[in-house]
Structure formats: structure tokens, C-alpha cells
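Colleague: Coordinates only, no sequence provided:
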């Protein structure tokens, strides 16, 4: 994964625990850092002598203009988020990889329904900003927070609702006033917006509540798009297939037009094998939820230990998460990142 040095131009304090960082992109890197609303950047930071990779979503909008902006919420025990808040100032240079991520709006005319909680609003706000200025689509936002004081982008969301009253419908939920979000109420809201596309981002329990609501509302899986950011807090995926270590085999990896043949040891992921052979493959979370390591399997078969990115149709089309994918059989496999 290639990293570039970008300079922090400005820092905005959104709440006590959330800050936004605007980044200056040199002219020579403008094309590399072109992004779609909903995508994220991966940062390489040195925290107490240890190199950490962390992905943070862009809250800015390419269609709305301005510098790219990521928003970082400081979490208890979060080494990277704590480092950002303590050590990053205007003028700080950061190591950043090009934008990636599949949590983006599909090109269609269907209404948009966004559900976000806490810092899950970051990619959602990016998509709302872009959709408002580049489409005529109607959209609804259900945004849950512990209380009003912890609502990231409260002022910006209020401004957008005033500027676009006929296109943006708001439902702000505060746990200290309304209790924990109820799937029944969310299901009723989803049912009231016919044929909508649902985009969901937030903590695990909230996302599970919304998914239950979507099921109760009869939403087809193809209309539901989600992004997770708290892999460590999730319960094990009991539906994930057991991954039995297969015998070692070869894998052909295509990246940047170059082909590499790597040896995949028994129990090793395709990403691990590629990195061990010096292939500069993209990745970030290594937990199967960010999608930074996405590729396509063009020959052979793989099995995922975990997958929180691709739908059944996408898996059938060959999409894989290389950090979680292992050869299913002893025969060689071929994958490509050039998609």
C-alpha cells in the first residue's frame, strides 16, 4: 500500500470527542486523491514506536467542493484516535493512502434513507452533501446519539435541513430523551418511503436494530448497504463458514498491471501471502469490515473467515476480501486488484 505525505490545513472541533481534519493535496496527487462520497482514507501513524494503520471516513463532499476532510472521534483506549487528538495540529504532515471504500451511493433515482449513529454520520454526511448538490433524489436521515451535546455535525445538519426542506427529512434521536432506538419505529419509517435504498453506519447494536427493522419492513437485501467501524465489538458471525486450513498452493496476484505468483501457506490469507512476497497490496483493518483489501477472484475458489462488506450477489460475481479469503482447495487461484 502506497502512502503519501499530506499536510493538515485546518482542524475543526465538532464535539468534545470529535475533530475534523482538512487536508492539503498537492497538485501532483489530485488525481490519486479523487474520491467518491462515503469513501475513507487510511493513515499510517507511529504511536509509541508502533506503526498503526487506521481508516477514517471522509465527511466532505467532492461535488460540494473544498478540501478533503476526515473526522476522527476519540474513543476510550483508542490509540490512533487519541494520538490524532493529542498530536495533530494545523501544519502536521500525515502519511495517507489514496481513497478507498465501497460504501457509496448507487446511481439511480430511488429515494435515499440514511441511518447513522454517533460517528457513523461521517460517511453518511458526505453522501448527503453530494446527493443534494448533484441529484434531485429525496432523502431521509435517521440520526441517533446519546444526547444533543454529542451530536457530530449538528449545526451542518441543521443548515442542510433548512436549505433543502423539500428533499431532506430529518429524524433526530437522543437516547437520554427517547431511550434506545426501537426497531418497530424505524421499520415504520422505512415502510413510509417506498422503494428506498438504505445506507447504514454506526455501532454494532444500533446496526443490528436497523437491520431487524429493515427485515420487518420487507426490504430486499439488495436495497441495504452498510459500513461497520467497530469490528472489535461485534459478536462472532455464527453464520460464517468454518475455515479449514487447506494445503499450500500458488496464487496469481494482479496489481497495477503486474502479475505476481505467490505461495499461500496452509491457513494463510491471500493478503498475508501477497504481503509476505513483497506485493504492495492495499489493506487497512484486516478484520473483514472496511473493504480496503477488496479484489476479484478470477480463477479457483476461496472461502471467507469473515465478510461484512459483500452481498451474496457480489460474492457470486467474484468479489473477495483478501484479508479474510483463503483458497478453498489445493488448486491454484488467481485474483486481481485491478477492478
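Modeller: Everything's here; your move. As the structure is a prediction and not an experimental result, all values here were calculated from the model. Numbering: from 1, shown residues only.
Colleague: contacts, neighbours, all on C-alpha from now
Modeller: OK.
Colleague: what ranges do the helices span in the stretch 201-339 of the chain?
Modeller: Here the stretch 201-339 of the chain has its helices, by DSSP state H, counting those that start in this stretch, at 204-216, 270-276, 312-316.
Colleague: As JSON lines, the ones you listed with mean neighbour count and distance to residue 54 would be great.
Modeller: Shown next, in JSON lines, are these (neighbours: other CA atoms under 10 Å; distance: least, CA to CA, whole Å):
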{"stretch": "helix 204-216", "mean neighbour count": "19", "distance to residue 54": "18"}
{"stretch": "helix 270-276", "mean neighbour count": "21", "distance to residue 54": "17"}
{"stretch": "helix 312-316", "mean neighbour count": "12", "distance to residue 54": "25"}
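Colleague: and here's the other structure:
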């Protein structure tokens, strides 16, 4: 299957609600290191289409890497979306024994410490990565958790039974606050602020539909919550198939490096390096515990450089929309052509998207291991 993705067998299918399923994927022992993950991360799945082609979609992991060993079976939870080709196929066609092409876990929506007190906020299927964090924190941490979870009605609450059981099992550490539109109407900015106010000093993890996240973000701003304590998970549908790109790369001649005057799709770059501040650079890369140093031509994005040099640098969308390729700049500076997912806290800590990163200093150091 190549170094970038692997075929995993579905070992369990769980109906969570009438329109949401959890798919558990069996990770063989030899792939355990590559599929070790942090709570809140996601998988990219390859989904076949009726015309024989494929599309790629990112789905958050709802399972926890704790207390089991890293690399053990992992679970994604998928909610059916109207006209959603990926979610409908997964909900309708996947059964135990089906094999799915997957990329290893990725993403930055994960707490620095499982011992911290957290405010977890979700709406609808946004509960998926939040549930991963909640499960992990209760199993392996000591912090107190408040979950604010909004849904249309009681039937649409994913993980309803488990949340009830966890709240009963950890009464001193977990409080679950439900908001049901059928009873309370749409959650507005003022109402959300009132619910969040007693917990506004905590780190906040937020995931859900865009209107809900916008309302919650404004509510937290009204409470004076600094942006650095707010972590937001967003996904943008991928327009390209990264699995096809990996398959093409596996048979391409090794050592070819893009012309510095061309963008990653071979078309002329929008700005010349001279006009945009880009310059030829050298880059030191730490990946999988090893150090590498390369010349980094102006106009070549970091991901393309590394993969052309034979490094198995992670990626998914190549569009700046999923954070699978995120790495941390530890010295020097880069600029990004596009960024749909990293928030200001991530940027302040030096995280960038390798598929969008271009050099603007004479030397740069990046790490995938931090």
C-alpha cells in the first residue's frame, strides 16, 4: 500500500444514533507505532465512489489511546450528512470485515496535559474528537472536566448512554450539560456565555457546526477568555484525493525536485520569490527521531521537498485544510500560502502546515517529533 497509507479491517460497527455509526479499525502489531495517536486527532479515509474513482474524508477519532497500549484498535465516529457522499457511504455500506484505506492519525486538536481542568464544548458530531479527549482525560488524567453538548433533540445525542455512565462514575471530575434545541431553542451567544462563565478560566476545546462555533467563540470573547486558551477544530472537505498522490509517488522516479518557479501542481507560482519574500534556504528536519538537512529552494513547499527527498512526512489534503502535515518551526521563519485549520495559539507556538510552508529566512529548523 505504500508508506503513506494502509488498509485496516473494520472489526466492529456500532450504531450510535439513527444517523451516526462508530467504526472500529483493527491495527495489526506491525503498524502499531504508525497508528499511535493523541486524543482529539483524526484519520483520513479513502472512500470509493460509484464511478470507480475515490474521495478522501477526514473523520475524528472518538476512541482514547488510554489506558490501552498505543496503536491498539481505534474508532472513528461518522454522522450522516445530507448529500454527503463520504458519510452516507460509510453509514450504508461498511460492515465488519470491510477493509478501508487509511492514513495514520494526525491533527493538533489535543490537550497538552490530561491533568488540566478543561471546558469541552461540542454540537452534533463535533462530540467525536471531544469524546476522545474526555475518555482519555478520565482514564489517564486527574483534571476536572465540564462538557457542554448541544443537539437537536434527545434522540440525536451521540454517546448519550456512555456520557450518563461516565458522569455517574466520576461525579467529582465530570459534569455534562446538555442543550436540546427541541426544548431550549437555538443556543444563542448570551445563553452560551452564561453556561460557560463558571468555567471560563479553563482551557476550552470547541468543535461543531460553524454557526454554533461562531456563537460560542463570541460568547467566550464576551467572558474575556484569551484566544490562546481556545482550541477549535474545523474540517474543510477535501477536493483532491491524497491517496492517489501517494500511489503516484510510489512509482515516480526518486530524487525529482520541483522547479523553484512552480507551485505544487506544476502551474506558475502566484508570486515570484523576490516579490513575496521567499528565498533559497537550508532546512534541518527532525522526523521519527532522525535529523536531516537539505537545501530548500524558494517556491517549493516543505512537504514536496521532504517527500521528494524520500522522507515519509505525513500529509493528507495538500490544501491547508486538515492539519495532517503540521510540524513545528524551531528556528528561522516560513510563510504559508493557505491556512484553514491552525489557530493563533498553534501559530504562536510555531506550528505550520508543511503542505503550505515556504522559506523566508536563510535557514529553517522544523520538528515533527514535538
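Modeller: In hand now; what should we look at? Since this is a predicted model, take the numbers as computed values, not measurements.
Colleague: Now the TM-score, please.
Modeller: Once superposed, chain against chain, the TM-score is 0.84 (TM-score structural alignment, normalised by the length of the first structure); 327 aligned residues with a CA RMSD of 2.9 Å.
Colleague: picking up where we left off before, how about the helices of the stretch 201-339 of the first structure in a markdown table, adding distance to residue 1 of the first structure?
Modeller: Formatted as a markdown table, the helices of the stretch 201-339 of the first structure follow (distance: least, CA to CA, whole Å):
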| stretch | distance to residue 1 of the first structure |
| --- | --- |
| helix 204-216 | 28 |
| helix 270-276 | 10 |
| helix 312-316 | 24 |
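Colleague: Specify the stretch among those that is closest to residue 78 of the first structure.
Modeller: Among the helices of the stretch 201-339 of the first structure, the nearest to residue 78 of the first structure by CA to CA is helix 204-216 (17.0 Å).
Colleague: Map residue 333 of the second structure across to the first structure for me.
Modeller: Residue pairing (TM-score structural alignment): residue 333 of the second structure is matched to residue 301 of the first structure.
Colleague: Does the aligned residue in the first structure for residue 82 of the second structure belong to a helix, a strand or coil?
Modeller: In the first structure, residue 82 of the second structure lines up with residue 76, judged by TM-score structural alignment. When classified by DSSP: H, G, I helix; E, B strand; the rest coil, residue 76 of the first structure comes out as coil.
Colleague: So what's the residue count around residue 76 of the first structure?
Modeller: Residue 76 of the first structure is flanked by 9 other residues according to other CA atoms under 10 Å.
Colleague: Equivalent analysis for residue 46 of the first structure, please.
Modeller: Residue 46 of the first structure has 13 nearby residues by other CA under 10 Å.
Colleague: Same question for residue 124 of the second structure.
Modeller: 18.
Colleague: my guess is it meets residue 157, correct?
Modeller: Yes. If you go by CA atoms under 8 Å, residue 124 of the second structure and residue 157 touch, sitting 7.3 Å apart.
Colleague: List the buried residues for stretch 36-52 of the second structure?
Modeller: Neighbour counts over stretch 36-52 of the second structure (16 or more other CA atoms under 10 Å) mark 36-48 as buried.
Colleague: nope, stretch 77-93 of the first structure is what I meant
Modeller: Result for stretch 77-93 of the first structure [16+ other CA under 10 Å]: buried residues 80, 81, 82, 84, 85, 93.
Colleague: can you check stretch 331-345 of the second structure too?
Modeller: 332, 333, 334, 335, 339, 341, 342, 343.
Colleague: Need the max-distance pair from those.
Modeller: 332 and 341 (21.9 Å).
Colleague: most distant residue from the middle of the second structure?
Modeller: Here the second structure reaches farthest from its C-alpha mean at residue 274, the gap being 33.7 Å by CA atoms, centre = their mean.
Colleague: now it: how far from residue 353 of the second structure?
Modeller: 22 Å (CA to CA, to the nearest Å).
Colleague: how about the top strand by length along the first structure, aligned to which bit of the second structure?
Modeller: Secondary structure of the first structure per DSSP state E: the longest strand is strand 4-15. The alignment of strand 4-15 of the first structure onto the second structure (TM-score structural alignment) spans residues 6-17.
Colleague: And stretch 204-211 of the first structure, by the same measure?
Modeller: Stretch 204-211 of the first structure maps onto residues 210-217 of the second structure, going by TM-score structural alignment.
Colleague: Just give me the mean distance for that stretch relative to the first structure.
Modeller: Compared with the first structure after fitting, stretch 210-217 of the second structure deviates on average by 0.9 Å (mean CA distance after the TM-score superposition for the first structure).
Colleague: what sits against the spatially most central residue of the second structure?
Modeller: Most central in the second structure under CA atoms, centre = their mean is residue 107, positioned 3.4 Å from the mean C-alpha point. Contact analysis of residue 107 of the second structure by CA atoms under 8 Å, 6 or more residues apart in numbering lists 40, 41, 42, 322, 323, 324, 326.
Colleague: the strands in the stretch 51-200 of the second structure, which residues?
Modeller: For the stretch 51-200 of the second structure, the strands defined by DSSP state E, counting those that start in this stretch cover 54-60, 74-79, 99-106, 118-123, 145-151, 174-180.
Colleague: got the angle between the third one and strand 54-60?
Modeller: Here strand 99-106 of the second structure points in a direction 50 degrees away from that of strand 54-60 (axes from the mean of the first three to the mean of the last three CA atoms, to 10 degrees).
Colleague: counting contacts, what elements does strand 99-106 of the second structure pack onto?
Modeller: In terms of contacts (3 or more CA pairs under 8 Å, 6 or more residues apart in numbering; DSSP states H and E), strand 99-106 of the second structure is packed against strand 6-17, strand 42-48.
Colleague: what about it, distance to the chain center?
Modeller: Here strand 99-106 of the second structure is found 13 Å from its chain centre; the criterion is CA atoms, centre = their mean, to the nearest Å.
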